[in-house]
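Chemist: Give me coordinates for this.
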Amino acid sequence: MASATVRRISECFVKPDLPPDAKQPIYFTPFELIYLNANYSQKGLLFAKPSPPESHHFSITTFLEDLRRSLSATLTHFYPLAARLATRKEENPPSYVIYIDPENSPGVKFAHATVDITVSDILTSTDVTELLDGIFIGGSVNHLIADGTSFWHFMAAWSEIFRSKQQDEYSISRPPIFKKWVLEGSDPVINLPFTHHNQFIDRPDQQAMFQERFFHFSSAIVSRLKAKANAESNTHKISSLQAVSALLWRCITRVRGLTRESETVCKLVISNRCRLNPPLSDDYFGNPIQSVSGTATVEDLMTRGLGWAALQLHEAVANHDDTAVKKWVESWFRSPVVYKRSQLFHPNVVHFGSSPRFDMYGCEFGLGKAVAARSGYMNKADGKMTMYPGQEGGGSMDVEVCLLPEYMMDLECDEEFIIALKSN
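Modeler: The predicted structure follows:
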């Protein structure tokens, strides 16, 4: 793996046919502007190449052309993905307006690369890339433009068009909704009150070295953790996701060796779509996300059990309702802020992103069901967890854990973690 060299075979730009109403600027909401400094979201699916006798009829050239054609058709529906960010500087008062410009863009870069590794190498190791026996179809999108819900909505539509028998119609079952949510009484065009871009642009610095590992939670393991968390907290409200997150929060805090009086935080990235009143559709395209947090001293987290930890997360999610969301937006308008990268991660934080509820494995491109979902190196740091559905479904989960090497070694030996991952 270390010696494998990626060879870029070709690249081109794919442009959509813009509909008549798709040439106006698209402005951002406070939910999105705070993430101006976040790195691109990088996600993708790993597929096995056809095996004999089907492989005799498989042509990578034809496959790539079908991908490119269907991508162009999909971008006609999801045209902001083919756009570029633009900035307008205002003089009176001094401010910046950042928006999406659908017309000023060469399109989406479509790259084909190869690397001499196998599907097994990817699965056992911690862009459209062709492997010796597989194909990885991945995408990279600015986090201002789309969250995980919108990214996998796009991937599902691309898959739908790729597999469509009516290739000249290019219709999709779930058209995206681009009309932005706006707080009642506020201006949809937001002026960031800064006099110089250095006041809100955070240049990337050298990231600390960390290790990545995938841990699989079967449906039986997830069910057992959920039942344990609910029984310990005498409730039935704790979800599977909250139970698994609480386990990792406890185990990672333990291996970090923090003092017992230290404060530790577990952050969950959640969508505001269903929390607003009236709610937004899952087809709403954008990045309407926020983080909610469970906070505890190390002593409380270690002594009060899994159920108590999971209940802190449940209450943080339950309290994030329409009132809380709108209160935050009103506060942001009074004092606009753009997060710096240093504010997104902290040594005492365990941070969960993505979701096992995304239908990643429903996205197929004529190669059968993907064998794995993976992410790129962006937006990762010590303590960052990325959640995926398990490939076999049934409520199973995969969690990509990023930790400093010494913490990862201890996590793999942590007694609570080992017991939890036992299949029986």
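Chemist: okay, CA-based contacts and neighbour counts for the rest of this
Modeler: OK.
Chemist: can you give me the strands in the stretch 1-150 of the chain?
Modeler: Here the stretch 1-150 of the chain has its strands, by DSSP state E, counting those that start in this stretch, at 7-14, 26-27, 41-48, 84-91, 94-101, 108-114, 128-130, 134-141.
Chemist: hang on, I meant the stretch 201-350 of the chain
Modeler: Remark: strands assigned in the stretch 201-350 of the chain by DSSP E, counting those that start in this stretch are 211-217, 263-271, 289-297, 349-354.
Chemist: can I get those strands in a markdown table with distance to Leu225?
Modeler: Shown next, in a markdown table, are these (distance: least, Cα to Cα, whole Å):
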| stretch | distance to Leu225 |
| --- | --- |
| strand 211-217 | 10 |
| strand 263-271 | 18 |
| strand 289-297 | 18 |
| strand 349-354 | 17 |
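Chemist: Following up with a second sequence; could you model it the same way so I can compare the two?
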Amino acid sequence: MEQQIVSIEKAVENDEVTSRPLLEVQVTELVDGLFIACSISHCVVDGTSFWHFINSWAEISRGLQAVSKLPILERWFPSDVDPPIRFPSHMKQKKDFDGLTFSSSPLPAERVFHFTKQNIAQLKAKANTELNMNNNKITISSLQALISHIWRCIIGNQVHDPEAEVSLIFPVGVRQRIMEPPLGANYFGNAIRACFIRMEAKELVEGGVGKVGLEINKAIGLQTQDGLKRCYGDWIKHLDFGNRREMRDNNTVIIGSSPKFDIYGNDFGWGQPVAARCGPMIYSDGIIMLFEGAEEGSIDVDVCIGYDILEAKAKDSQFMDVVSL
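Modeler: Down below sits the predicted model:
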């Protein structure tokens, strides 16, 4: 009997590390395959390191004598700060975190939408055509165009006040993009920075996939080494978890994971994985996880959002026209 594997990624809340394991793994044997579930703390790793761990585990399971990419375990720390960072006693009390991470809305629904390589190329071409009409010389990437399309469709089906402020939060890796000297692709830890974009709902929905993609492109371009060091330095001087409040905003969409992570190469000796899924996450009213698709160049978009919004998206021809079921 051919056995297959499904991997699942879930982040444990940072403030729970004193009472919950940093890593939890559960293997469930199915009639025709296996399901491997992993829960890991974002305090320890980001998505790059998480999938590095899974990739290495799969190689070891297949009987390889050594993993192909050894992790870099030397920790990076701001040069002008002496570790460890000590938190004031009042910040260690659980009450300071209560209510910051969970939405007041009912538990969200979840659905996976599949975008083929051709669908994504179509979105990219549309975004850049719109920009070229305005003599803009910046090129929008495939991923930026896809995120733009998803954000616009979610807000269009969710926010009815055209003047309401809406936000997008997405991660940017800093290993080699920002750090100088680079940390190295195999740096094992948490090396991402959150990007924030705020717009009026009307501007987002009516602006077109090109204009919104341009805002995403600009936000990424603003991530520099000096800005990163200043951000970390300021946070250490003024320890604060207040930015998590924004994740509870009903008008905020959060992007997680990346289609660049190797999922379908994780053969544990039982065959190629059939799918990757993310457990329900309730940080906000809109969590979008991006995974590598089974076909080359495709992307699976795991949407965790309110049921009514998810139903509206499924009936939205603008969104579904570039989705393959």
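Chemist: TM between them?
Modeler: Taking TM-score structural alignment, normalised by the length of the second structure as the basis, the two superposed chains have a TM-score of 0.86; 306 aligned residues with a Cα RMSD of 2.7 Å.
Chemist: can you tell me which of the strands of the stretch 201-350 of the first structure comes nearest to Pro278 of the first structure?
Modeler: strand 263-271 (14.2 Å; Cα to Cα).
Chemist: In the second structure, what range does the closest one match?
Modeler: Per the alignment by TM-score structural alignment, strand 263-271 of the first structure matches residues 165-173 in the second structure.
Chemist: Any chance you could list what contacts the matching stretch?
Modeler: Stretch 165-173 of the second structure is contacted from outside by 151, 155, 191-201, 220, 251-256, using Cα atoms under 8 Å, 6 or more residues apart in numbering.
Chemist: Just the buried subset of those, written out for ChimeraX, thanks.
Modeler: Applying 16 or more other Cα atoms under 10 Å to the contacts of stretch 165-173 of the second structure, the buried members can be selected in ChimeraX as follows:
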select :151,155,191,192,195,199,201,220,251,252,253,254,255,256
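Chemist: Where do the helices of the second structure begin and end?
Modeler: 47-61, 117-133, 142-158, 201-221, 225-237, 307-314, 317-320 (DSSP state H).
Chemist: List the contacts of the fifth one.
Modeler: Right, the one you point to is helix 225-237 of the second structure. By Cα under 8 Å, 6+ apart, helix 225-237 of the second structure touches 78, 85, 178-180, 193.
Chemist: cutoff 6 Å now
Modeler: 178-179 (Cα atoms under 6 Å, 6 or more residues apart in numbering).
Chemist: compared with the first structure, how much does it deviate?
Modeler: When the first structure is overlaid, helix 225-237 of the second structure sits 1.4 Å from its aligned residues on average, using mean Cα distance after the TM-score superposition for the first structure.
Chemist: can you name the residues of the first structure that that helix overlays?
Modeler: By TM-score structural alignment, helix 225-237 of the second structure lines up with residues 322-334 in the first structure.
Chemist: next one: the first one
Modeler: Alignment note (TM-score structural alignment): helix 47-61 of the second structure is matched to residues 148-162 of the first structure.
Chemist: Quick one: average offset of that stretch versus the second structure, please.
Modeler: Looks like 0.7 Å for stretch 148-162 of the first structure (mean Cα distance after the TM-score superposition for the first structure).
Chemist: what's the offset of that stretch from the middle of its chain?
Modeler: 14 Å (Cα atoms, centre = their mean, to the nearest Å).
Chemist: Please apply the same query to stretch 175-193 of the second structure.
Modeler: 17 Å.
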